[in-house]
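> Dropping the sequence and predicted coords here.
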Amino acid sequence: MTTGTSDVTVTQDCIARFQDLKLAKKYTYILYKLSEDKTQVVVDKASTSSKYEEFTSDLPDAECRFAVYDLPYEEDGAKRNKITFVSWAPDEVDTKERKPYIVAKNALRKKLVGVMAEIQCEDLPGVSYDSVVEAVRKQREQ
């Protein structure tokens, strides 16, 4: 696989489910993965669960994923939501397995118009609710 984003396509289902999350609030989070041949980004799971712990338990221990989470949090006494893009690449994943996800990330991000924050996580502490909220707040300040 070369390094151009033209090598990886994003299925229409990925975009449709994102629109359902963003506009219809049909889902709380969506997990994306690469197809077996590493040529397409596909939906791995779309969930309506409001339990953040379920989201983190759905992230595989030794595989990369992308996720979009409609993150609820409080700031200055007001309830807010930010659609957050998560790149999940656990430390256990070797470079050979990570590389196709690095290439696919740009292709997917270009299709997900409306993402308000983006984070990269390599372990469960990095994707904890408090860590993600803190990262979203920092990005908002920039």
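In hand now; what should we look at?
> From now on I want contacts and neighbour counts done on CA atoms only, so please keep to that.
Noted.
> Which other helices and strands does whichever strand or helix holds Lys96 contact?
Following DSSP states H and E, one finds Lys96 within helix 95-111. Packing contacts for helix 95-111, counted by 3 or more CA pairs under 8 Å, 6 or more residues apart in numbering; DSSP states H and E, involve strand 9-10.
> Structure two is appended below for comparative analysis:
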Amino acid sequence: MKMLKDLKLRRKYRFLVLRIEGGEVVPDATAPPAAGAPQLEAALPFSDCRYCVYDQDYTTDDGRKTSRLLFISWLPHNATPYAKMAYAHGKTAVRRRMEGLFDVAASAFADVAAALGIEDDEDSDSDLDS
């Protein structure tokens, strides 16, 4: 899959969203390297399943900047049971073609945010600290 090589080696995309269509896994959406979690959230459908490969930049414990690829299985709660079964069953075949990726299972964007290390500021008690 050429788009995956562009993501892994050339860092041409921040993420690649894949869907199953007619028994084949095909690209559904991509984003430029400057994109982030908000663009990923917008690209994931509210009530349908997808696979996603996300290029995450992070800093190691010793201060080095690096990146890793996350393979996200997007199976939202309100997707049809048929879609969930199809994506769960097809995951093994898709993952065989992609080595060295970290697995993330997500049914809500909060699961994706947690995997990306994004803090949720809505539950913060900072207004009460006066």
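Nice, I can see it. Values in this document were obtained by computation on a predicted structure and should not be read as measured data.
> does the equivalent of Asp28 of structure 2 over in structure 1 sit in a helix, a strand or a coil?
With TM-score structural alignment as the matching criterion, the partner of Asp28 of structure 2 in structure 1 is Asp44. Classification of Asp44 of structure 1 by DSSP: H, G, I helix; E, B strand; the rest coil places it in strand.
> what stretch of structure 2 lies opposite the helix holding Lys96 of structure 1 in the alignment?
Aligned using TM-score structural alignment, helix 95-111 of structure 1 spans residues 81-97 in structure 2.
> Stretch 60-72 of structure 1 now?
Counting by TM-score structural alignment, stretch 60-72 of structure 1 pairs with residues 45-57 of structure 2.
> and the matching stretch, how far from the chain's centre?
Relative to its chain's centre, stretch 45-57 of structure 2 lies at 4 Å (CA atoms, centre = their mean, to the nearest Å).
> Residues contacting that stretch, please?
For stretch 45-57 of structure 2, the surrounding residues in contact (CA atoms under 8 Å, 6 or more residues apart in numbering) are 7-8, 13-20, 44, 65-80, 83-84, 87, 116.
> What of stretch 5-21 of structure 2?
3-4, 25-36, 40, 43-44, 49-56, 69, 87.
> coming back round to it: quick one: contacts for the match of Asp28 of structure 2?
Neighbouring residues of Asp44 of structure 1 by CA under 8 Å, 6+ apart: Ile30, Leu31, Tyr32, Lys33.
> Quick one: which of these hold up in structure 2? List them.
Counting by both residues aligned by TM-score structural alignment, their matches' CA atoms under 8 Å, the contacts of Asp44 of structure 1 that remain in contact in structure 2 are Ile30, Leu31, Tyr32, Lys33.
> rewinding a little: report the buried residues of the match of helix 95-111 of structure 1.
When burial is assessed from 16 or more other CA atoms under 10 Å, stretch 81-97 of structure 2 yields the following buried residues: Ala83, Lys84, Tyr87, Gly90.
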